[in-house]
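*Asks:* What shape does this take:
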Amino acid sequence: MTRAWNFSAGPAALPEAVLRRAQQDMLDWNGSGASVMELSHRGKRFMALAAEAEASLRRLLSVPEGYKVLFLQGGATQHFAQIPMNLAGPGDHADYIVTGHWGEKAVREASPYIDARIAATSVADDYLKLPPRDTWKLSPGAAYVHYTPNETIHGVEFRDIPDVGDVPLVADLSSSILSEPLDVSRFGLIYAGAQKNIGPSGLVVMIVRDDLLARAGRPMAKIFRYAEHAANDSMLNTPNTWGWYLAGLTFAWLEAQGGLVAMGETNARKATVLYETIDGSNGFYRSPVEVSARSRMNVPFTLHDAALDAVFLAESEAAGFLALKGHKAVGGMRASLYNAVSLDAVNELVKFMRDFAARHG
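*Replies:* Next comes the predicted model:
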């Protein structure tokens, strides 16, 4: 079996060591005589797994006291709606910083439950840059400020954490969580769909400050209330045990790589290699994103002649590279450089890109 170089934006590559461990455990996990998917989530074995996964994540991110870690379901999109349900009451408003497709969707899904105000946006710039901080119009009394640190489709990324004063900062970190160290204490709530840097789709990891769990929110069923999930150790209902198990393996793999400092250094090298290839191609390849806003995780790029797009994609796939087609909203190409994408994979990609440019330039 030959594994391809996988640059998918999500569901994305998982570390090969994690997949091999899962393969090894598939029929007999932890000496149980069954797969982890076949055992009770309330049994001693799984409860120990869950506790270790949380402990590993807390170590990786240096999660301070006063925060709960939740393993939820629904994908980030569900939580676009569920967050205002939990953090705001009737008549409340929240500020949204919109820098791409997922920020737009967060506003749209929140709007039935809260007065979602767009405090800043870069839509006029086609989401190719970030809105300057002095243009943000944060409103007094906001329940929270929401932003997307990394936009997967448009390839823009905040390289700092915005200062929004005493208002809780909420971040959709789906495509950049665990890619480098993060000061969790700067946030009120962090959430991330697992399918990019954590594990398989169907799991959401959330880190939420205790005082926000105590907010009354609005009337809703218990299953939607984060405080209920926290009180029940994320087992208010049957959780995604397979996703939780693979997330725990991924956390352990990250610790074995040297943690998030080492991972951040590797991710920076990968992005530098690819952007230098694009910028040094004499215009054959182009990055449309403003340099200061370029994402390390998702690198969209175009060819100087769009007529070559189909040729590039066909040849790259034949050469063993997966999922380099850009999102339909922006076109072109996109290479996603999540944690499980090795520096070797990026080096192979840039070799192909240079060869392609030499043959088609």
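*Asks:* From here on, just use CA atoms for contacts and neighbour counts.
*Replies:* Noted.
*Asks:* all helices of the stretch 251-361 of the chain, in order?
*Replies:* 259-279, 309-318, 343-360 (DSSP state H, counting those that start in this stretch).
*Asks:* Single out the most deeply packed of those helices.
*Replies:* helix 259-279 (a mean of 18; mean count of other Cα atoms under 10 Å).
*Asks:* What angle do helix 343-360 and that one make with each other?
*Replies:* Here the directions of helix 259-279 and helix 343-360 differ by 0 degrees (axes from the mean of the first three to the mean of the last three Cα atoms, to 10 degrees).
*Asks:* For helix 259-279, name the packing helices and strands.
*Replies:* For helix 259-279, the elements it packs on are helix 44-61, strand 285-286, helix 343-360, judged by 3 or more Cα pairs under 8 Å, 6 or more residues apart in numbering; DSSP states H and E.
*Asks:* and for comparison, fold this next one:
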Amino acid sequence: MDSYAKRRLELNDYAGIPLNKCFHSLLVAAKEYDNLPFGETYCRSYIAKVRHLRFGQGDAEALRNYFVRMQKRSSIFVYVIDMDDEGRMQNVFWADARSRAAYKSFRDVISFDNTYLTNKYNMPFAPFVGVNHHRQSILFGCGLLSREDTKTYVWLFKSWLKCIKGRATKAIITDQYRSMQGAVAQQYDNALKSKIEKENKADFESLNSSYKLVIGFYFEKRFQEAYTNAIFKLFQDELQGMLFCNFLLVKVDGAQYVFHVTNIIEWKHGDFKKRIVYTVRYDAIAFDAQCSCHLFEFRGINFRHMVKILIDKDVKEFHPRFILSLWRKDVKHGHYSVINCYEDLMSGENAK
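*Replies:* So this is what the prediction gives:
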């Protein structure tokens, strides 16, 4: 088999194309059987060998030993290994104790993507990533896959559901952009230690310092006391954005108010301005507000359109739903108490 045929088989296998179709395409290119010096059985054997060799000689056993050591250190560490018909490792999934505990706190939305690690394995890397209360990415679990096809992904998601004990997330976001892929791959390459250090630093800063108030209204002070610095800064950005908002009262029905809020958006280079009108409904009894932009429901941040009305009504109280527990700095999340037990797979610990 020449290098062209080998490469074509490997690429098609990565893409999840059935082997019989791959062989048929080679047959079409060769025009007839006599011009093809190998058969479908040989192709199947070659692909099986390639999948096995992606781990490298001895690497599969080293990875398995690593998982066993991690589970001895923490019984909450989980891993699943998928073997082929000949007992060779082809897919793996794992999640450490801290990642599993963090999922309980930040499982509302997760991002799932597959990318290629820039290392010798050249295998699809599939991490499950969420966002913590500092809007930092946080790892919930990950897989290393031999191929990208439906069967493999079914196995991966079954392993994932087993890991989280069936507590499914509200939404899964997939993103195939290369920039996102590179960022996710880098996140795990540098991985858990760096992420934990950044989160600990952000926790310390949020508990011991805060951004100064911009307008000094009561609810701004409440958000300053409740939210982490990263989230409070996003809220203050919305306060500054109110400078580009005007409003008009269009309807009153008892304690129910309806406003039209015009948001002036300036495009790049300032040569064009667009005016978008949103509808804000305010309940003076429940101290609740809703905006047609639905950005609070989407991002969990109180947006300028609602805040503009709350300020105009001189609101001293507001609905509890406006302070999400997800963003609070005083919530003790379960993963804080989990000691990270990761080690470098290639470190001297392997010899112990």
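*Asks:* Superposing both, give me the TM-score.
*Replies:* Superposed pair, TM-score by TM-score structural alignment, normalised by the length of structure 2: 0.26. Supporting alignment: 157 aligned residues with a Cα RMSD of 6.9 Å.
*Asks:* I figured residue 223 of structure 2 hits residue 230, correct?
*Replies:* No: applying Cα atoms under 8 Å, one finds residue 223 of structure 2 not in contact with residue 230, separated by 11.6 Å.
*Asks:* ok, the nearest residue to residue 274 of structure 1 once chain neighbours are set aside - contacts?
*Replies:* Excluding the flanking residues, the one nearest residue 274 of structure 1 by Cα to Cα, 6 or more residues apart in numbering is residue 350, at 6.5 Å. Residue 350 of structure 1 sits next to 273-274, 277 when contact means Cα atoms under 8 Å, 6 or more residues apart in numbering.
*Asks:* Starting from residue 147 of structure 1, give me the distance back to residue 350 of structure 1.
*Replies:* 32 Å (Cα to Cα, to the nearest Å).
*Asks:* quick one on the thing from earlier: would you format the helices and strands packed on helix 259-279 of structure 1 as JSON lines with distance to residue 87 of structure 1 included?
*Replies:* Output for those, formatted as JSON lines (distance: least, Cα to Cα, whole Å):
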{"stretch": "helix 44-61", "distance to residue 87 of structure 1": "23"}
{"stretch": "strand 285-286", "distance to residue 87 of structure 1": "41"}
{"stretch": "helix 343-360", "distance to residue 87 of structure 1": "40"}
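*Asks:* And these: which comes nearest residue 204 of structure 1?
*Replies:* Closest approach to residue 204 of structure 1 among those (Cα to Cα): helix 44-61, 12.9 Å.
*Asks:* now for the closest one, which elements pack on it?
*Replies:* Short answer (3+ Cα pairs under 8 Å, 6+ apart): helix 44-61 of structure 1 packs on helix 241-256, helix 259-279.
*Asks:* buried sites along that helix?
*Replies:* Neighbour-count burial for helix 44-61 of structure 1, counted by 16 or more other Cα atoms under 10 Å, picks out 45-46, 49-50, 52-58, 60-61.
*Asks:* Compile the residues you listed into JSON lines and extend it with columns for distance to residue 95 of structure 1.
*Replies:* Below are the buried residues of helix 44-61 of structure 1 laid out as JSON lines (distance: Cα to Cα, whole Å):
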{"residue": "45", "distance to residue 95 of structure 1": "43"}
{"residue": "46", "distance to residue 95 of structure 1": "39"}
{"residue": "49", "distance to residue 95 of structure 1": "37"}
{"residue": "50", "distance to residue 95 of structure 1": "34"}
{"residue": "52", "distance to residue 95 of structure 1": "36"}
{"residue": "53", "distance to residue 95 of structure 1": "33"}
{"residue": "54", "distance to residue 95 of structure 1": "30"}
{"residue": "55", "distance to residue 95 of structure 1": "32"}
{"residue": "56", "distance to residue 95 of structure 1": "32"}
{"residue": "57", "distance to residue 95 of structure 1": "29"}
{"residue": "58", "distance to residue 95 of structure 1": "28"}
{"residue": "60", "distance to residue 95 of structure 1": "29"}
{"residue": "61", "distance to residue 95 of structure 1": "26"}
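*Asks:* If we only consider those, which is nearest to residue 246 of structure 1?
*Replies:* Nearest to residue 246 of structure 1 among the buried residues of helix 44-61 of structure 1: residue 53, at 9.3 Å, using Cα to Cα.
*Asks:* And the closest one, how far from residue 263 of structure 1?
*Replies:* To residue 263 of structure 1, residue 53 of structure 1 is 18 Å away according to Cα to Cα.
*Asks:* buried set for stretch 83-102 of structure 2?
*Replies:* Buried residues in stretch 83-102 of structure 2, defined by neighbour count with 16+ other Cα under 10 Å: 88-102.
*Asks:* first to last residue in it, what's the distance?
*Replies:* End residues of stretch 83-102 of structure 2 are separated by 29 Å (Cα to Cα).
*Asks:* just the strands in the stretch 151-300 of structure 2 please.
*Replies:* For the stretch 151-300 of structure 2, applying DSSP state E, counting those that start in this stretch gives strands covering 171-174, 245-253, 256-266, 273-283, 288-291.
*Asks:* which one of these is the most hemmed in?
*Replies:* Counting by mean count of other Cα under 10 Å, strand 288-291 has the highest mean neighbour count of the strands of the stretch 151-300 of structure 2, with a mean of 20.
*Asks:* For the longest helix along structure 2, which helices and strands make contact with it?
*Replies:* Taking DSSP state H as the criterion, structure 2 has its longest helix at helix 178-208. Applying 3+ Cα pairs under 8 Å, 6+ apart, we find helix 178-208 of structure 2 packed against strand 115-116, strand 137-144, helix 229-241.
*Asks:* show me what contacts the residue nearest to residue 279 of structure 1 when sequence neighbours are not counted?
*Replies:* Closest residue to residue 279 of structure 1 apart from its sequence neighbours, by Cα to Cα, 6+ apart: residue 286 at 6.7 Å. By Cα under 8 Å, 6+ apart, residue 286 of structure 1 lies in contact with 278-279, 301-304.
*Asks:* Using a markdown table, lay out those residues together with distance to residue 248 of structure 1.
*Replies:* Formatted as a markdown table, those follow (distance: Cα to Cα, whole Å):
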| residue | distance to residue 248 of structure 1 |
| --- | --- |
| 278 | 35 |
| 279 | 38 |
| 301 | 33 |
| 302 | 37 |
| 303 | 39 |
| 304 | 43 |
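*Asks:* Lovely, talk soon.
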